[in-house]
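A.B. asks: Predicted model follows, preceded by the sequence.
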Amino acid sequence: MGEDGLFGWLAAHAWAFWGVIALGLAAAELLTLDLTLLMLAAGAAAGGATALVFPGVWWLQVVVAIAVAILTLAVLRPTLLAKVRNAPGYRSSLESIVGSSGVATAQITGSVGEVKVQGQVWEARSFDPSITVAPGQDIEVYGLEGITLIVYPVEHLTRELGAD
């Protein structure tokens, strides 16, 4: 290829350049699943479509790509996220921790404590303020309050269920 070889090919096939960017962003979206990279991919695809219609006008391709990316981020992404979050059965990753088992890593009272659940250490408090959970005791996550886990000692729960 001569001096103009690569640049000449890119100028004539800018749609392919935009397409590779769009595919790369869409593939990377599979790792994040927050729809941001997908919206940027839509912008790159729009830049590619513009390159097909106006092959030598780089500035227009860039402006269209940026405008579509901003528009989709501002309008489409919030709408799609709201639909996903309001879908029946949706649970965020934080909400999915409810019902999990863990171990107290520090004493847990009605106001303060620490547990290890699913390999992560969390702030915690006891569901029942009159119950203190000792370090090393098994717990179950009853609920969430912000990012503090509301827990109950498994031994106490088993005893209550056995008494019925």
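C.D. replies: The structure has been received and is ready for your questions.
A.B. asks: make it CA atoms for all contacts and neighbour counts henceforth
C.D. replies: Will do.
A.B. asks: Helices of this structure, residue ranges please.
C.D. replies: Ranges of helices within the chain are 5-12, 14-32, 36-53, 58-71, 77-85, 154-163, based on DSSP state H.
A.B. asks: most packed of those helices?
C.D. replies: Across the helices of the chain, the average number of neighbours (mean count of other CA atoms under 10 Å) peaks for helix 36-53, which reaches a mean of 23.
A.B. asks: just to revisit the earlier point, so for I139, which of the helices of the chain sits nearest?
C.D. replies: helix 154-163 (4.9 Å; CA to CA).
A.B. asks: Run through who's touching the closest one.
C.D. replies: Residues outside helix 154-163 that contact it (CA atoms under 8 Å, 6 or more residues apart in numbering): D138, I139, E140.
A.B. asks: Likewise for stretch 79-99?
C.D. replies: With CA under 8 Å, 6+ apart, stretch 79-99 has contacts from L35, E140, V141, Y142, G143, L144.
A.B. asks: I figured the fifth one hits Y152, correct?
C.D. replies: Spelled out, that is G143. No - judged on CA atoms under 8 Å, G143 makes no contact with Y152 at a distance of 9.6 Å.
A.B. asks: In strands, which of the contacts of helix 154-163 fall?
C.D. replies: Mapping the contacts of helix 154-163 onto strands (DSSP state E) picks out D138, I139, E140.
A.B. asks: then this one, side by side with the first:
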Amino acid sequence: MLPDLTQYLWIAWLVLALLFVIIELLTLEFTFLMLATGTLIGGLGVNLLGGVWWLQILMAAAISALLLFTIRPLLLRALHRSSAAVPMNVDALQGIGARVTTPFVDGDGAVKLDNGETWTARLVGGGDGLAVGTRVTVQAVRGATVEVVPLQTPPQTTERSAES
């Protein structure tokens, strides 16, 4: 005679909820947290109240779907509201300082950015005259080339002291 395995279904609900929580800790997107909550409330809850196995599955799926489409968007919005947009990768290069490493010929040369990367560069407006070691600022990134402008140095004022 085979044992009735539905009496041990509560163990399966606990294991499934634990598995969803572990996956959620790895992904951090609130998806598996909603599935774990639906599993605990719908599946395990109906099991403990004496519901049949198909009702347990139905309630777990319904509660999980309800949480996924109602609570998860609210949690994500609250999470992302407090974080400021930080430029990454190539977008972060705009405005960074650099130093000329090879002289510019016909507006083209090379610069070493302040983050340590060496890039081919094009002088905005073309022309020559930037010597090695001159400070420039990245204005834009065009493919594998940065467009640079000479760093504006504040005009130095000379003050003469009035001696009598």
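C.D. replies: Received the coordinates, thanks. From a predicted model like this one, the values you see are computed outputs, not experimental measurements.
A.B. asks: Tabulate the contacts of helix 154-163 of the first structure (CSV), appending distance to G2 of the first structure and neighbour count.
C.D. replies: Compiled in CSV, those are given as follows (distance: CA to CA, whole Å; neighbours: other CA atoms under 10 Å):
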residue, distance to G2 of the first structure, neighbour count
D138, 71, 20
I139, 70, 25
E140, 69, 23
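A.B. asks: Of these, which is the nearest to V63 of the first structure?
C.D. replies: Within those, the smallest distance to V63 of the first structure is 53.1 Å, found for E140 (CA to CA).
A.B. asks: Quickly note the distance from the closest one to G5 of the first structure.
C.D. replies: Here the criterion is CA to CA, to the nearest Å. By it, E140 of the first structure lies 65 Å from G5 of the first structure.
A.B. asks: where's L31 of the first structure relative to A14 of the first structure, distance?
C.D. replies: L31 of the first structure is 27 Å from A14 of the first structure, by CA to CA.
A.B. asks: and if you look at L23 of the first structure?
C.D. replies: 14 Å.
A.B. asks: repeat for E123 of the first structure
C.D. replies: Shown here: E123 of the first structure relative to A14 of the first structure, a distance of 52 Å by CA to CA.
A.B. asks: Excluding covalently adjacent residues, which one is nearest to V52 of the second structure?
C.D. replies: Sequence neighbours aside, V46 is the residue nearest to V52 of the second structure in space, at 8.0 Å (criterion: CA to CA, 6 or more residues apart in numbering).
A.B. asks: List the contacts of the counterpart of that neighbour in the first structure.
C.D. replies: Under the alignment (TM-score structural alignment), V46 of the second structure pairs with T50 of the first structure. Counting by CA under 8 Å, 6+ apart, T50 of the first structure makes contact with W15, L60, Q61, V64.
A.B. asks: circling back to that earlier point, what's the most distant pair in the contacts of stretch 79-99 of the first structure?
C.D. replies: The widest separation within the contacts of stretch 79-99 of the first structure (CA to CA) is 32.8 Å, between L35 and E140.
A.B. asks: Let's check: the centremost residue of the first structure is which one?
C.D. replies: For the first structure, D34 is the residue whose C-alpha lies nearest the centre (CA atoms, centre = their mean; 4.9 Å).
A.B. asks: Matching that one against the second structure, which residue comes up?
C.D. replies: Counting by TM-score structural alignment, the partner of D34 of the first structure is E29.
A.B. asks: so who does the residue nearest to A61 of the second structure when sequence neighbours are not counted touch?
C.D. replies: Leaving aside its chain neighbours, A61 of the second structure sits nearest to G38 (6.8 Å; criterion: CA to CA, 6+ apart). By CA under 8 Å, 6+ apart, the residues touching G38 of the second structure are M59, A60, A61, A62, I63, S64, A65, L67.
A.B. asks: Map A104 of the first structure across to the second structure for me.
C.D. replies: So, by TM-score structural alignment, A104 of the first structure is left unmatched.
A.B. asks: Run the chain-centre distance for stretch 26-42 of the second structure.
C.D. replies: With CA atoms, centre = their mean, to the nearest Å as the basis, stretch 26-42 of the second structure stands 22 Å off its chain's centre.
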